[in-house]
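Participant: Prediction below, plus the sequence it came from.
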Amino acid sequence: MSRSCPPPPKNWPNHVQYLTVPRFHTSISTNALSFLKGSSIDGVSLPPAPRSLGAIRLIIDPSHPAHGQRGLFAAKKIPARTLIIEYIGEVHSEMRPTSNYDISLHRFPMKARFVNDYRGIQPKPNAEFADRRTTGGDLRMGIWSLAEGIRKGDEIVVSYGKAWWMARSLS
């Protein structure tokens, strides 16, 4: 029985594959796969975030560092410490220097890919990456609002971290 994937959200780029669950690349070792897809139920429950928390928009402000690209914006007020969205993609164990959408949680690279770094946009991030185990034991990465919450219409921004910027400057 095949599962049908819901259609991509509004403003999803045609050239980017839309995923709703992680896909595990063949480069993942059996031990790493076991760690990522743990069988423990002692972890934190990570419910799926409602699709309505973030909306993809084209960035038209010429002073924005990602002008002409896309960002994720709060579709409604997001309370403090709320799961905004899971960060889902292909999980792999090899370096992918050609991708800016690659995150280091055993390489979790959906809509979360449009969350930009706060630098040049806002004085500080209003969200953060945090990894949690689901009740089924899977290790997942999510984007969570910080203590102040996020106002409707604000761009959801995180800190990519110094290592991301250093690696980018070397390429």
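Facilitator: Received, thanks.
Participant: hey, let's count contacts and neighbours off CA atoms from now on
Facilitator: Fine.
Participant: Grab the longest helix from the protein for me.
Facilitator: Longest helix in the chain by number of residues, with DSSP state H as the criterion: helix 162-170.
Participant: buried set for it?
Facilitator: Buried residues in helix 162-170, counting neighbours by 16 or more other Cα atoms under 10 Å, are absent.
Participant: Show me what it is packed against.
Facilitator: When contacts are defined as 3 or more Cα pairs under 8 Å, 6 or more residues apart in numbering; DSSP states H and E, helix 162-170 sits against none of the other helices and strands.
Participant: In terms of helices and strands, where is the nearest residue to Leu36 once chain neighbours are set aside?
Facilitator: Sequence neighbours aside, Leu139 is the residue nearest to Leu36 in space, at 5.1 Å (criterion: Cα to Cα, 6 or more residues apart in numbering). Element membership for Leu139, per DSSP states H and E: strand 139-145.
Participant: Following element in sequence after that strand, please.
Facilitator: Moving toward the C-terminus from strand 139-145, the next helix or strand (DSSP H and E) is strand 157-158.
Participant: ok, and here's another one to check against it:
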Amino acid sequence: MSSQEHKMKIWNLIKDMKIGMLATRHDNDLRARPMYLVQDDYDGTLWFFTDLDAEKVFELEEDNDVCVSFADPHEHIYVSMTGVGRVIRDTTLIESLWNPFVAEWFPQGKDSPNVGLLEIKVTKGEHWDMDTSRMVSAYRQTQGAAGEVPTQGEHEKFGTTQ
């Protein structure tokens, strides 16, 4: 996917956001829903808990291409990651990733037969870090007024096709 250094950069951008919008395909439609990130680090794979009877599980059986996007509008950080998703039931991994937030969604506990994990192997993506302090915003407006294309902060693509 990308270098270890870049993976750390991506992790530093998304680790505090926790909620990503997962998009899957349902027939000819794209559907997105919020998902809670449950891991403590990032190595090119994203992990989310899921109910094994959820519609997204069946959608992944038909088409496992997914997109997960994260946004922090207060910090002006946006990340979009594309990859391949699959659902697994690994009790050791479930045990290691279980947390009180997830427990709220699964009242029968981590041993419930419906508890599964959504694994997303990220293949590519891009991120934007738009520093919009007042001074930077004023400078960008001045650039635009002068007919120059204002800078938009940092934008970088990563992965298999850049």
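Facilitator: Received the coordinates, thanks. As the structure is a computational prediction, the values presented were derived from the model and not from experiment.
Participant: Need the TM-score between these chains.
Facilitator: Comparing the chains after superposition, counting by TM-score structural alignment, normalised by the length of the second structure, produces a TM-score of 0.27; 74 aligned residues with a Cα RMSD of 5.1 Å.
Participant: ok, back up a step: surely the residue nearest to Leu36 of the first structure meets Leu33?
Facilitator: No. With contacts defined as Cα atoms under 8 Å, Leu139 of the first structure does not count as touching Leu33, sitting 10.0 Å away.
Participant: Point out the other elements, helices or strands, that the lengthiest strand in the second structure touches.
Facilitator: With DSSP state E applied, the strand covering the greatest number of residues in the second structure is identified as strand 115-129. Other elements packing on strand 115-129 of the second structure under the criterion 3+ Cα pairs under 8 Å, 6+ apart are strand 45-51, strand 77-88, strand 154-159.
Participant: orientation of the shortest one relative to strand 115-129 in degrees?
Facilitator: Our comparison of strand 154-159 of the second structure with strand 115-129, counting by axes from the mean of the first three to the mean of the last three Cα atoms, to 10 degrees, yields an angle of 140 degrees.
Participant: helices or strands up against strand 154-159 of the second structure?
Facilitator: Judged by 3+ Cα pairs under 8 Å, 6+ apart, strand 154-159 of the second structure is in contact with strand 115-129.
Participant: how does it look with 10 Å?
Facilitator: Strand 154-159 of the second structure is packed against helix 4-14, strand 77-88, strand 115-129, with contacts defined by 3 or more Cα pairs under 10 Å, 6 or more residues apart in numbering; DSSP states H and E.
Participant: What of the first one?
Facilitator: Packing partners of strand 45-51 of the second structure (3+ Cα pairs under 10 Å, 6+ apart): strand 19-26, strand 29-36, helix 55-62, strand 77-88, helix 91-97, helix 100-105, strand 115-129.
Participant: Not counting its own residues, what contacts the second one?
Facilitator: Looking back up the chat, that one is strand 29-36 of the second structure. Strand 29-36 of the second structure is touched from outside by 17-25, 47-50, 56, 59, 66-70, 101-102, 118, with contacts defined as Cα atoms under 10 Å, 6 or more residues apart in numbering.
Participant: What's the ChimeraX line that selects buried ones from these?
Facilitator: Typed into ChimeraX, the next command selects the buried ones out of those (criterion: 16+ other Cα under 10 Å):
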select :19,20,21,22,23,24,25,47,48,49,50,56,59,66,67,68,69,70,102,118
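Participant: rewinding a little: can you put the helices and strands packed on strand 154-159 of the second structure in a markdown table and add distance to Met35 of the second structure?
Facilitator: Shown next, in a markdown table, are these (distance: least, Cα to Cα, whole Å):
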| stretch | distance to Met35 of the second structure |
| --- | --- |
| helix 4-14 | 13 |
| strand 77-88 | 13 |
| strand 115-129 | 10 |
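Participant: Cool, thanks, signing off.
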